[in-house]
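A.B. asks: sharing a model prediction with you, sequence too.
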Amino acid sequence: MTELMMHAVQVHTPGGPEVLRYEQVTRPEPQAGEVLVRVHAIGLNPPDWYMRDGMTILPPEWRPVLAYPLILGSDISGVVEAVAPDVTDFVPGDEVFGLIRFPDAPANAYAEYVAAPVTDLAHKPASIDHVHAAAAPMAGLTAWQFLIELGHDTVPPFRAELHRPVPLHEGTRVLVNGAAGGVGHIGVQLAKWKGAHVVAVASGAHRQFLEELGADEVLDYTVTPPEESGAEFDLVLDSVGGPDTGRFLANVTRGGALFPVFSGPVDPEQAAAAEVSVSSTQVRASGVQLAQLAELLETGVVRVAIDSTFTLADAQLAHERAAAGHLEGKIVLTVA
C-alpha cells in the first residue's frame, strides 16, 4: 500500500533556526482514541526552541535523549480529517484546537497533518480564526493551570509537591511579569476575569496593548525595576521566571505567593521568613480545560494577541523572530 505523504518541518541535528528543514514525510494515521487533524495553523512556544537547541537550557545530566529527525511543536488548530473507529466525540469536518501530548510525548505539530488524542482537543471557538486558536492552547493552559485550576495530579519536574493556585477575587492584587508575552497577556486577562487588581510588568512600548487587555496599571521595567518599586502584591505571576525570579520576593506581601512559570532559584530561608509560598507547575494537555477557556475566547472575555505569522515553510524565520524577543502575543505558523 502506498504511503500518503505530507510536508513537515524537521530537525536532523540540534542547533539554531537554520537547522529547521521543510521536507516531505509520511502522513500519520490515527490510532485508537485519536483523530487525524488537517492542520491550518501552529502556535510557537518556548519548548519548540529548547527542543531545537537540544535542550541545552537544562544541565547535561537532566537533558532527555532526543531521537532524530524530530518534528517540533505541540499547539495546533485545524479540521478533523478522519477518526479512529472508537472515537465518538469528534467527526470529520469538526474544527478543533489543542495542546497535543504535552509534556509526555512529541506531537509532531510542525506539519500538514497531526494525529491527536481526543482528550487533548476541544472544539475551536467559532468567533476566532485558526491563527488565533492555534496561539491559545499552551499559553492559555499554562495561565489557567497556574492561576485557576491545576487540573492534574502530577508533581512537576524538579518540584517537591503539587502547585496550588491562589483563589483570586475582587481586591486581590496581582503582579504579572512578562505581561506582553504569550502566558503573560493571557494571565492578565484571567486575573481580571476573577476580579483582581492587575499590575502588568513590561516595557513602555506595550503600555497601550496591556491597558486594552484590562491591566489596571503598567509598570515599565526599563524605568523602574519592579523589585525597586516598593509595591506589594498578594500574588506575583512571573511568566519569565528563571534565574532572576527570586527578586520578586520583595514584591510579595506576607502570606502571599510567587509563581515562576519557568522555575528558578529562590532563597528558601528568605521566602520562609517572609511567609511567601513559592510554587510552580508543568503545563499539561487538557481538552476539558481548553473547552472552558474556549468559552472565554468565544465571548471575547479573553483574547489571544498575535505578534506575527509565517508560513510553515518559513519556520526558520519564525524562530528568528522568537529569538529577537520583545514579543507582543504569540507567533503562529500558517499551513496552506
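C.D. replies: Everything's here; your move.

A.B. asks: contacts, neighbours, all on C-alpha from now
C.D. replies: Will do.

A.B. asks: burial check on the residue nearest to residue 31 when sequence neighbours are not counted, number of neighbours?
C.D. replies: Take residue 31 and drop its neighbours on the chain: the residue closest to it by C-alpha to C-alpha, 6 or more residues apart in numbering is residue 84, 6.0 Å away. For residue 84, the count of nearby residues is 19 (other C-alpha atoms under 10 Å).

A.B. asks: residue 295 now?
C.D. replies: 14.

A.B. asks: elements contacting the helix or strand hosting it?
C.D. replies: Assigned by DSSP states H and E, residue 295 belongs to helix 287-299. Counting contacts by 3 or more C-alpha pairs under 8 Å, 6 or more residues apart in numbering; DSSP states H and E, helix 287-299 packs against strand 121-123, helix 137-147.

A.B. asks: got another, please set it beside the one above:
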Amino acid sequence: MFAITQTTFGGPEVLRGTEIDRPEPGPGEVLVRVRAAGVNPVDAATRAGHFPLFPEPPLVLGWDVAGVVEATGADADRFAVGAEVFGLIKFPAPAGTYAEYVVAPVDQLVAKPAALSMAEAAALPLSGLTAWQALVQIARIEAGQRLLVHAAAGGVGHLAVQIAKARGAHVIATARAVRHGFLAGLGVDELIDYSATDFTTATETVDVVLDLVGGDYTARSLALLKPGGLLVTTVGHNSGLTPEEAEQHGIRLEVVFVQPAAQELGALAALAESGQLRVHVEQEIPLADAARAHALPGGAKGKTVLIP
C-alpha cells in the first residue's frame, strides 16, 4: 500500500511517499481503507521529534481516520465489511493513518453519520474529543455559564464553541477580526480581536477559560476568571502557570490530554446529525502531498485533511 513515511525527524520535507506492507487486523481489530486522514498539530510535533510518541523513525504519522471497513479480525464483528467508520485510534501509541489502509481497534471506531462527509469525519476525532473532554468531562460546562475560548477559530476551538453553545453556555472567543464572521456563524456571543484589544479588559468575568494557546495567555487569563473558576489548557508543557500558582489565585487549573473514546465520539456525531455541530475543513490535500499540508502556516480556520 501507499503510505507517507519518514526515516528521520525534521521539517515537512522528511515526509515521503512510499510502498509498504499492508497491515492485517488482529483480534478485536478491523482493517480500514482510509478515505480521509485528519492533520493535527501533534502530527507536526511528532514529525519534528518534539513530542516523543515514537522512539525513532521510520514511522507513519496520523491518528484521525475516516474510511470503510475492508476486513475484520477475530472478535471484531461490531462493524461489517463495507461499513463507513471514523475515529481517533490508538493515541498516543503509533497508529499510522497517513496511508491507504490502517488497522484500528474496533472499540475506538464509530459509524460515520450521514451528516458528515469523509473529510469532515476525519477532521473531527482528535480535535472534537479534546474539546469534549475539556468542556464536558472536566469543566462540566452548563447552561448560563460564561466560557472564554482562546484561538477559537482553529481545529479544537471552532468545535469547542459549538459544544458549549449546544449546552447553553454564553461563549466569548478570541480570534483575529478576519475570523469573526466565521465564529459568529457558529453562534459565538462575544468576539475579541486579540491583535487589537487586550482580552483581559474586553469582557466581564467568566466561569471557565479554555486555553488553546499557552504561554502568557494562561497566566493573563486569571484576570478574567471568577473566584473558584476553572482554567482548562491543552498546552501543559508551556502553560505559563502551575496548579499551585492557580490555587493561590483561587482558581483551578487542569490540563486535558485527549484519549480515544468511542462513546464521546458518538455524542459528537449525534450533535452533527442534529445540526448543532459543523466541522469546518479548510483544505483537502492529496495524501501524496502531506509535506505541503505540514508546511501550511498556523492560524487557519478549522482543519486540514489528507485524501488518499
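C.D. replies: On my side now, so go ahead. These figures come from a predicted structure and were not determined experimentally.

A.B. asks: wait, the residue nearest to residue 31 of structure 1 sits on residue 33?
C.D. replies: Yes - between residue 84 of structure 1 and residue 33 there is a contact at 6.3 Å, judged by C-alpha atoms under 8 Å.

A.B. asks: and the angle for the helix holding residue 295 of structure 1 with helix 137-147?
C.D. replies: If you take axes from the mean of the first three to the mean of the last three C-alpha atoms, to 10 degrees, helix 287-299 of structure 1 sits at 100 degrees to helix 137-147.

A.B. asks: need the residues that contact helix 287-299 of structure 1.
C.D. replies: 98, 118-128, 137, 140-141, 151, 302-304 (C-alpha atoms under 8 Å, 6 or more residues apart in numbering).

A.B. asks: centroid-nearest residue for structure 1?
C.D. replies: For structure 1, residue 139 is the residue whose C-alpha lies nearest the centre (C-alpha atoms, centre = their mean; 2.5 Å).

A.B. asks: map that residue across to structure 2 for me.
C.D. replies: Correspondence of residue 139 of structure 1 to structure 2, assessed by TM-score structural alignment: residue 127.

A.B. asks: OK, contacts around its match?
C.D. replies: If you count contacts by C-alpha under 8 Å, 6+ apart, residue 127 of structure 2 has them with 40, 155, 156, 159.

A.B. asks: can you give me the strands in the stretch 1-150 of structure 2?
C.D. replies: With strands called from DSSP state E, counting those that start in this stretch, the stretch 1-150 of structure 2 shows them at 2-5, 16-19, 29-39, 64-72, 84-88, 101-105, 109-111, 146-149.

A.B. asks: so the longest one corresponds to what in structure 1?
C.D. replies: Counterpart in structure 1 of strand 29-39 of structure 2, with TM-score structural alignment as the criterion, is residues 34-44.

A.B. asks: before we move on, what about the first one?
C.D. replies: Residues 7-10 of structure 1 are where strand 2-5 of structure 2 aligns, with TM-score structural alignment as the criterion.

A.B. asks: same question, the shortest one
C.D. replies: For strand 109-111 of structure 2, the aligned range in structure 1 is residues 121-123, judged by TM-score structural alignment.

A.B. asks: centre of the chain versus that stretch, how much separation?
C.D. replies: Distance, stretch centre to chain centre, for stretch 121-123 of structure 1: 16 Å (C-alpha atoms, centre = their mean, to the nearest Å).

A.B. asks: OK, contacts around the residue lying closest to residue 47 of structure 2 once chain neighbours are set aside?
C.D. replies: Once flanking residues are discounted, residue 47 of structure 2 sits nearest to residue 9: 5.6 Å by C-alpha to C-alpha, 6+ apart. Listed by C-alpha under 8 Å, 6+ apart, the contact partners of residue 9 of structure 2 are 47, 48, 49, 57.
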